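*Asks:* just coords:
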């Protein structure tokens, strides 16, 4: 019994050390790649951006590699047949990898349960060949993370103060940049903004134009937004219920109230390029109703101790952005609250049955492992393995 306990502790220690080494070396390699690309291609914005996109893809490869080694999970995708064509997501029978055909210019909204929600949704974008084209809204404080804070700036992630008066201009500029580049009429196509206002808002001459320059590269994007703004927890649930009671808004059993302003603004800014809005509802095995995923699957426990959900469930449906009443605040609020009511009911069924597949005639279900291609994983592990080999040779030569 004692020997078994020692072996288990040793295994956990090895897992923890492996995760730290792989992440640190991978992060340094990503930032180094970015620095070299920005230096060499300073006068070639297109090639520079291709390298920065490649470094962004490498980050999700890095995270999924660690998950594959220390905390593997199956992912079960359930799609709504009313709004999503069959075979949007398929499983390769030879490799067990999931492949998808998500639209190349999209916004994805989701409920927020644990800190790694965005990892699984980013990985889903990767299955559609969009691993280097994901944009995420993050707390501004994350800019201060050593090494990867700089890396995420180069990913062009959108850092938010959570104060609309301070965030609006920054968000408008970033979204406008995404929209114009997606249509081949942005700075990456050699175009320039007309001028800046005194408070820093960038003004384009073609504001409102749907023009697409097919001679230029049209840069795809997958913008990931969590309208709740934070993880579901006892504290956030209490605050949400208090606000809902005061404002005569619905109280959800499995969610907190979504924030309307930022999402509506984003859709307004991207309406000329955005092809679809995907609505994702996430559930995790091992989490019961009225429990909190963030307490069960803490980010440190997942990546350092290998404590992960056996199955990650993602229910997907789609909306044409032109069918969403983004120009009417009252109607948009009603639309978003209806979406959240339906998500709440979906989660009720999920907690009751353990699956989003409550009606097989209405949905398609595909299950695979959260993993990447073998050669990509080998590329991520090459540097750590080389480091271990060098250390082993040094130790052997000293004590042999």
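*Replies:* Looks like it came in fine. Remember, it's a predicted structure, so these values are computed and weren't measured experimentally.

*Asks:* rest of the way, CA atoms for contacts and neighbours
*Replies:* Fine.

*Asks:* Give me the neighbour count for residue 160.
*Replies:* Here the count is done by other Cα atoms under 10 Å, and residue 160 has 18 residues near it.

*Asks:* Please report how far it lies from residue 220.
*Replies:* Distance, residue 160 to residue 220, by Cα to Cα, to the nearest Å: 22 Å.

*Asks:* Likewise for residue 76?
*Replies:* 25 Å.

*Asks:* all strands for this protein, in order.
*Replies:* Assigned by DSSP state E, the chain shows strands spanning 74-80, 89-91, 98-100, 105-110, 134-139, 158-160, 195-196, 202-203, 221-225, 276-284, 311-319, 363-369.

*Asks:* Can I get the ones you listed in a markdown table including distance to residue 35?
*Replies:* Listed next are the strands of the chain as a markdown table, based on distance: least, Cα to Cα, whole Å:
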| stretch | distance to residue 35 |
| --- | --- |
| strand 74-80 | 35 |
| strand 89-91 | 36 |
| strand 98-100 | 32 |
| strand 105-110 | 27 |
| strand 134-139 | 20 |
| strand 158-160 | 20 |
| strand 195-196 | 28 |
| strand 202-203 | 26 |
| strand 221-225 | 23 |
| strand 276-284 | 34 |
| strand 311-319 | 35 |
| strand 363-369 | 33 |
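
*Asks:* next up, a second structure to put side by side with the first:
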């Protein structure tokens, strides 16, 4: 998966050097992996956190790592999630290193079926009709800004797009060795510049997604993604060395395990163990692939466009 990052030089220099709340459109099944790659290239992978749905923490290996990394998991019930979010935000106040906290305010992954639901909802309410994003749910964002603004200096507004004429990345494509080009625009906003009231914060988020939708429409129509600079995020050699080391170590350990088993078990037992092991690996891979299947979305409500954003989107 190839990632192209667009940002101004000042924003790019600050990546990984400050606390930040990260919001993004939820474009593909592997947006979390895109975030991990960007965090790793920015030097803050170990402190990259996210707000996730509760079911994600039971995913083999990946979900477990998120759980142990102290991600915030929600049940999609505001009565319970409000307390969970508040507790999670309070734990970050004394975080010892720069962290990113990712929040997908659309609440679910983008699909054409979900987009149609959002469009029908917007049209029925006389609201701006989205074309490339879903309608954001702002309660979590308002809570995040309210609790984090005293010690988190910035919001990174990320816009993610799959390169034109290319399919979105999925686990299945990765397992098949098929690559995708992902374009990411990162815009930094000072937390102090956001409104003070809950309604104002919510409107800021809604306006950001209207602007994001217009930008994506321009990209898909005219193939112009951003006027920001394409930054070189590099490809650290240390990560390659670590991957090679652990791949070699696991391969060696597996061979030694089967050699050791052959000393104590009959041939048919070793074969049975091998088949069971391969079945387990296949089962885990199948779970990971199925975990990326899209879910039904529930559109947000009370979506209006502020006059400033409305004027900025008018033809000139």
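*Replies:* Structure received. Just so it is clear, the structure is predicted and the values come from calculations on it, not from any experiment.

*Asks:* And the TM-score between these chains?
*Replies:* Overlay of the two chains. TM-score (TM-score structural alignment, normalised by the length of structure 2): 0.74; 263 aligned residues with a Cα RMSD of 2.9 Å.

*Asks:* Burial check on the nearest residue to residue 86 of structure 1 once chain neighbours are set aside, number of neighbours?
*Replies:* Leaving out its chain neighbours, the residue that sits closest to residue 86 of structure 1 by Cα to Cα, 6 or more residues apart in numbering is residue 364, at 6.9 Å. Neighbourhood size, residue 364 of structure 1 [other Cα under 10 Å]: 22.

*Asks:* wait, what's in contact with the counterpart of residue 364 of structure 1 in structure 2?
*Replies:* With TM-score structural alignment as the criterion, residue 364 of structure 1 lines up with residue 229 in structure 2. The contact partners of residue 229 of structure 2, taken as Cα atoms under 8 Å, 6 or more residues apart in numbering, are 6-9.

*Asks:* in structure 1, which of those residues remain in contact?
*Replies:* Retained in structure 1 by both residues aligned by TM-score structural alignment, their matches' Cα atoms under 8 Å are the following of the contacts of residue 229 of structure 2: 6-8.

*Asks:* out of these, which is most surrounded?
*Replies:* residue 6 (24 neighbours).

*Asks:* Next one: the alignment partner in structure 1 of it relative to residue 359 of structure 1, how far apart?
*Replies:* Using TM-score structural alignment, the equivalent of residue 6 of structure 2 in structure 1 is residue 78. Counting by Cα to Cα, the gap from residue 78 of structure 1 to residue 359 of structure 1 is 11 Å.

*Asks:* if we can go back for a sec, and the match of residue 364 of structure 1, how close does it get to residue 6 of structure 2?
*Replies:* 5 Å.

*Asks:* swap in residue 204 of structure 2?
*Replies:* For residue 204 of structure 2, the distance to residue 6 of structure 2 equals 22 Å [Cα to Cα].

*Asks:* which residues are contacting stretch 336-344 of structure 1?
*Replies:* Outside stretch 336-344 of structure 1, the residues that reach it (Cα under 8 Å, 6+ apart) are 252-255, 257-258, 260, 281.

*Asks:* Sitting in helices, which of those residues do you find?
*Replies:* Mapping those onto helices (DSSP state H) picks out residue 260.

*Asks:* Out of the contacts of stretch 336-344 of structure 1, which comes closest to residue 113 of structure 1?
*Replies:* Among the contacts of stretch 336-344 of structure 1, residue 255 lies closest to residue 113 of structure 1 (Cα to Cα), at 8.7 Å.

*Asks:* Show me what that closest one aligns to in structure 2.
*Replies:* So residue 255 of structure 1 corresponds to residue 133, using TM-score structural alignment.

*Asks:* Near the nearest residue to that match once chain neighbours are set aside, how many other residues are there?
*Replies:* Leaving aside its sequence neighbours, residue 133 of structure 2 sits nearest to residue 213 (Cα to Cα, 6+ apart; 5.9 Å). If you count neighbours by other Cα under 10 Å, residue 213 of structure 2 ends up with 20.

*Asks:* do residue 179 of structure 2 as well
*Replies:* Residue 179 of structure 2: 15 neighbours (other Cα under 10 Å).
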